[in-house]
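In: quick one: sequence and predicted model below, then my questions.
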Amino acid sequence: MSVEKLYESENFLVVNKPFDMYINSDDENEKNTVTCHIASPDSHMSSSAYPLHFVQRLDYSTSGVLCIAKTKGAAARAGRLFEKRETRKYYLAVVRGHVNCEVADIEFDVGVDPLTAHSSHKMMAKVSSASECTESRRAHTRMLVLETGLYDGDPVTVVLLKPITGRRHQLRVHCSAIGHTILGDYTYSNRLDNSPHRMFLHATR
């Protein structure tokens, strides 16, 4: 899989990140990264000659639009927009089950699962006062139902997700918390959903 260029200007590069690819890595032997693909002579991207400043992050399993700044100044300006929530991000997802509403606001706090605090740093939603997650912070996701159907005979729903806040794994945690885990999300399905070839979460904008 290759990294597709969607837009390029003097200050920014916007690419389509494939699923199951890291953004970057401290391991010099890891070549399956956006950074390595852009630096490749075959990429034909002028930004391969400049240091890359990732304005946003996408999980390894998530595909879609990724904004990269070519300079520290551009990165700082874009970062301020994200920090002030003056940007709009949208994701398409396929979730397990049929969601029985048209629009939903999911507002569970998101924190660290204490059982994984020293390993994978899996997150969890604080669905009640008895929830044991640590370092929880306010989190808000808006969900719009687009279509219902079947995947391999099982009910699924196509949804548009808008993260109002930006917590780690927020969309995946929130979908799981309402009983509609994202299709192919091995981590937040308690390692049960391992048959699809990918996790069905894509950053569209």
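Out: Done, it's in.

In: please count neighbours and contacts with C-alpha atoms only from this point.
Out: Noted.

In: residues near the closest residue to residue 11 other than its chain neighbours, how many?
Out: Using CA to CA, 6 or more residues apart in numbering and skipping the chain neighbours, the partner closest in space to residue 11 is residue 70 (5.2 Å). Here the count is done by other CA atoms under 10 Å, and residue 70 has 23 residues near it.

In: same deal with residue 152?
Out: When counting by other CA under 10 Å, one arrives at 8 neighbours for residue 152.

In: which helix or strand contains residue 194?
Out: Counting by DSSP states H and E, no helix or strand carries residue 194.

In: is it true that it touches residue 186?
Out: Yes - proximity of residue 194 to residue 186 meets the contact threshold set by CA atoms under 8 Å, at 5.7 Å.

In: ok, now which ones touch the residue nearest to residue 59 when sequence neighbours are not counted?
Out: Spatial nearest neighbour of residue 59, excluding adjacent residues (CA to CA, 6+ apart): residue 22 at 7.4 Å. Counting by CA atoms under 8 Å, 6 or more residues apart in numbering, residue 22 touches 32-34, 59-60.

In: one more to weigh against that first structure:
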Amino acid sequence: MTDERWPGTRKSFSLYANMTMSARLLDSVSVPVLYEDDRYLIVDKPYDCRIQNPRDDQGPSVQSLLTKQYPHIPIFRNVHQLDYATSGIYVLALTKQAAAEASKLFRERQVQKTYLAIVAGHLIEDSYHIDQPIADDPDHDFRMKIDVNGKSAQTLVQVLERGYYRYTDETTKQEKTMAVSKVELRPVTGRRHQLRVHLQHIGHPIVGDYNYESKYTDTFRMMLHAHKLRLPLKAGHLDIEAPDPFQGLLRSSPE
């Protein structure tokens, strides 16, 4: 199932993606703040939530929700990207100077980022170094793919836990169980959809990833979360951690 407002993504059933949300309900939603000073606001972005909407779209986004939380802040400046379906750490700058400094750090790959994901199947090895180039998929205007002529891309994968995930299929409402692994991901490079493409490439796509699972797991969200971030600012390093939304999600047996 796809949503025409966001080509290539699954239609979301989350609170944050409901475009018919009433103004009263929207007022009751807040974005968790992880860090705040006079230069930066760092939040725990909800899954299935845009950073900002096109002009003709009045649905909830990170920026529209923060505008309600911080009506005295005239503008929130984006300094990096985080996919619509991905949750976790997102950095916003509050001044032009702060935006310039942080943007440069992200652009030059000086920011250390760590993600958590639940992937399909049990990985055989405990750690992986995936080194596969990535390019646009000419057969799809949203997806990326492994391509020898693409841009270099490297991801470090560490298995944290192996187990089973029990969920209710959003379409059939049936209870299902699947073997999964919880992994920590460290992107060495920062290509579009890099983590999602690399995990698909090794045969363990992210659970709930409509675009990269060959057999789509119709669960409540895509299981990818920006968990930790180190921002090496001139004034000192910022080390940020967002709570783990997958804590306790895995079962030790399929029963």
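Out: Perfect, thanks for sending it. Everything numeric here is computed off the predicted structure, so don't read it as measured data.

In: in the longest strand seen in the second structure, what counts as buried?
Out: Longest strand of the second structure, by residue count under DSSP state E: strand 154-168. Residues 154-159, 161-167 are the ones in strand 154-168 of the second structure that count as buried (16 or more other CA atoms under 10 Å).

In: for stretch 72-79 of the first structure, same thing?
Out: Neighbour-count burial for stretch 72-79 of the first structure flags 74-75, 78-79 (criterion: 16+ other CA under 10 Å).

In: do stretch 115-126 of the first structure as well
Out: Of all the residues in stretch 115-126 of the first structure, those buried under the rule 16+ other CA under 10 Å are 122-126.

In: what do you get for stretch 186-203 of the second structure?
Out: Residues of stretch 186-203 of the second structure classed as buried by neighbour count (16+ other CA under 10 Å): 186-200.

In: return the subset of these lying in helices.
Out: Those of these mapping onto helices are 194-200, per DSSP state H.

In: pick out whichever of those sits closest to residue 214 of the second structure.
Out: Nearest to residue 214 of the second structure, judged by CA to CA, of those is residue 200 at 8.7 Å.

In: map that closest one across to the first structure for me.
Out: Mapped onto the first structure by TM-score structural alignment, residue 200 of the second structure lines up with residue 176.

In: which part of the second structure matches stretch 65-76 of the first structure?
Out: The aligned range for stretch 65-76 of the first structure in the second structure is 89-100, by TM-score structural alignment.

In: and the contacts of that stretch?
Out: The list of residues contacting stretch 89-100 of the second structure from outside it, by CA under 8 Å, 6+ apart, reads 38-45, 73, 75-82, 102, 226-229, 240-242.

In: mean deviation, the lengthiest helix in the first structure versus the second structure?
Out: For the first structure, the helix with the greatest residue count under DSSP H is helix 72-83. Relative to the matching residues in the second structure, helix 72-83 of the first structure has an average distance of 1.2 Å after the fit, by mean CA distance after the TM-score superposition for the first structure.

In: now that helix: how far from the chain's centre is it?
Out: 19 Å (CA atoms, centre = their mean, to the nearest Å).

In: just stretch 113-124 of the first structure next, same as before
Out: With CA atoms, centre = their mean as the basis, stretch 113-124 of the first structure stands 18 Å off its chain's centre.

In: do a quick rundown of the strands in the stretch 151-255 of the second structure.
Out: Applying DSSP state E, counting those that start in this stretch to the stretch 151-255 of the second structure gives strands spanning 154-168, 175-187, 224-233, 236-241.

In: redo those strands as TSV? Include distance to residue 34 of the second structure.
Out: Formatted as TSV, those follow (distance: least, CA to CA, whole Å):
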stretch	distance to residue 34 of the second structure
strand 154-168	24
strand 175-187	20
strand 224-233	11
strand 236-241	7
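
In: relative to residue 107 of the second structure, which of these is closest?
Out: Ranking these by proximity to residue 107 of the second structure (CA to CA) places strand 224-233 first, at 12.1 Å.

In: same for the closest one, what does it pack against?
Out: strand 87-93, helix 96-107, strand 112-120, strand 236-241 (3 or more CA pairs under 8 Å, 6 or more residues apart in numbering; DSSP states H and E).

In: give the equivalent position in the first structure for residue 145 of the second structure.
Out: Using TM-score structural alignment as the criterion, residue 145 of the second structure maps onto residue 124 of the first structure.

In: could you double-check that that match lies in contact with residue 173?
Out: Yes - proximity of residue 124 of the first structure to residue 173 meets the contact threshold set by CA under 8 Å, at 6.0 Å.

In: okay, and the common contacts of the two?
Out: Residues touching both residue 124 of the first structure and residue 173 (CA under 8 Å, 6+ apart) are residue 110.

In: just give the nearest non-adjacent residue to residue 230 of the second structure, would you?
Out: Distance criterion CA to CA, 6+ apart; nearest residue to residue 230 of the second structure, sequence neighbours excluded, is residue 239 at 4.6 Å.

In: residue 160 is in contact with residue 95 of the first structure, correct?
Out: No - using CA under 8 Å, residue 95 of the first structure is not in contact with residue 160, being 10.5 Å away.

In: neighbour-wise, which of those two wins?
Out: Neighbours around residue 95 of the first structure and residue 160, counted as other CA under 10 Å, are more numerous at residue 95. The numbers are 26 against 21.

In: aligned to that one, what sits in the second structure?
Out: For residue 95 of the first structure, the residue aligned by TM-score structural alignment is residue 119.

In: I'd guessed that match sits against residue 185; true?
Out: No - with contact defined as CA under 8 Å, residue 119 of the second structure does not count as touching residue 185 (11.2 Å).

In: now the buried residues of strand 154-168 of the second structure as TSV including distance to residue 127 of the second structure?
Out: As requested, those are exported to TSV (distance: CA to CA, whole Å):
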residue	distance to residue 127 of the second structure
154	13
155	11
156	8
157	5
158	4
159	6
161	12
162	13
163	16
164	19
165	21
166	25
167	27
